[in-house]
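S.K.: next comes the sequence, and after it the predicted model I'd like to discuss.
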Amino acid sequence: MHQTDDFYRELVEHRRVIRVLALSDGYSRAEANARLARNPGIIASFSRALTEGLTVTQDDREFDAVLDETIGTIAEASRT
């Protein structure tokens, strides 16, 4: 078990807390997703990590594929 596993449980379960959001905080999307997955009940607010892998040289199909994959991995990490 990692020292940050379930670190925010007390906040997540507090009766006056509606949601706890996690920022990607400069981590790669993979690392931010891994940290998020180790903390059940927290949802992602990953603006910078959401754009990771997107470039201006991609056509619409490539752009959409990268964005779809990104959203899928962040959503999956938020489900734990």
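M.R.: Good, I have the coordinates. Numbers count the residues shown, from 1 in each chain.
S.K.: when you work out contacts or count neighbours from here on, use the C-alpha atoms and nothing else.
M.R.: OK.
S.K.: name the residues of stretch 70-77 that come out as buried.
M.R.: By neighbour count, and taking 16 or more other Cα atoms under 10 Å as the criterion, the buried residues in stretch 70-77 are 70-71, 74, 77.
S.K.: got another, please set it beside the one above:
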Amino acid sequence: MSRYIDAAMIANYLTAEPAHRCGCTTEQRDRIVQRYLAVLEQPGWRDAACSGLDPAGEFFTWFASHVAARLRPGAVTGPAADDER
């Protein structure tokens, strides 16, 4: 679970900051973020991260509404999100 959270936090930082503040061009940053998202959106990773978090907990609520919402709506909302798609 911690690897998932770490990867999501890095991707979130990269999307929140201008590319030059991250030491890369916009194209480089976008390519890096897409690679992180490709891993983060794998069902096994997402399900493992969500199963280790309390959906009613403060961290999950903050993470889903801030980090996950910025990266891709619904990407990290829990296993039930797949049923709604």
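M.R.: Received it, and whenever you're ready, just let me know what you need. Being a predicted model, the structure only gives us computed values, none of them experimental.
S.K.: fetch the TM-score of the aligned pair.
M.R.: Structural agreement between the overlaid chains, expressed as a TM-score with TM-score structural alignment, normalised by the length of structure 1, amounts to 0.35; 37 aligned residues with a Cα RMSD of 2.7 Å.
S.K.: make TSV out of the buried residues of stretch 70-77 of structure 1 and add distance to A32 of structure 1 and secondary structure.
M.R.: Conversion of the buried residues of stretch 70-77 of structure 1 to TSV gives the following (distance: Cα to Cα, whole Å; DSSP: H, G, I helix; E, B strand; the rest coil):
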residue	distance to A32 of structure 1	secondary structure
T70	12	helix
I71	13	helix
I74	9	helix
A77	9	helix
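S.K.: for D83 of structure 2, see how far away I10 of structure 2 is.
M.R.: Plainly put, I10 of structure 2 is 28 Å away from D83 of structure 2 if you go by Cα to Cα, to the nearest Å.
S.K.: more neighbours: these two, which one.
M.R.: When I10 of structure 2 and D83 are compared on other Cα atoms under 10 Å, the one with more neighbours turns out to be I10, at 16 against 6.
S.K.: element containing the more buried one?
M.R.: According to DSSP states H and E, I10 of structure 2 maps onto helix 2-16.
S.K.: that helix packs against which elements?
M.R.: Using 3 or more Cα pairs under 8 Å, 6 or more residues apart in numbering; DSSP states H and E, the elements in contact with helix 2-16 of structure 2 are helix 26-40, helix 43-51, helix 69-71.
S.K.: try it again at 7 Å.
M.R.: Applying 3 or more Cα pairs under 7 Å, 6 or more residues apart in numbering; DSSP states H and E, one finds that helix 2-16 of structure 2 contacts helix 26-40.
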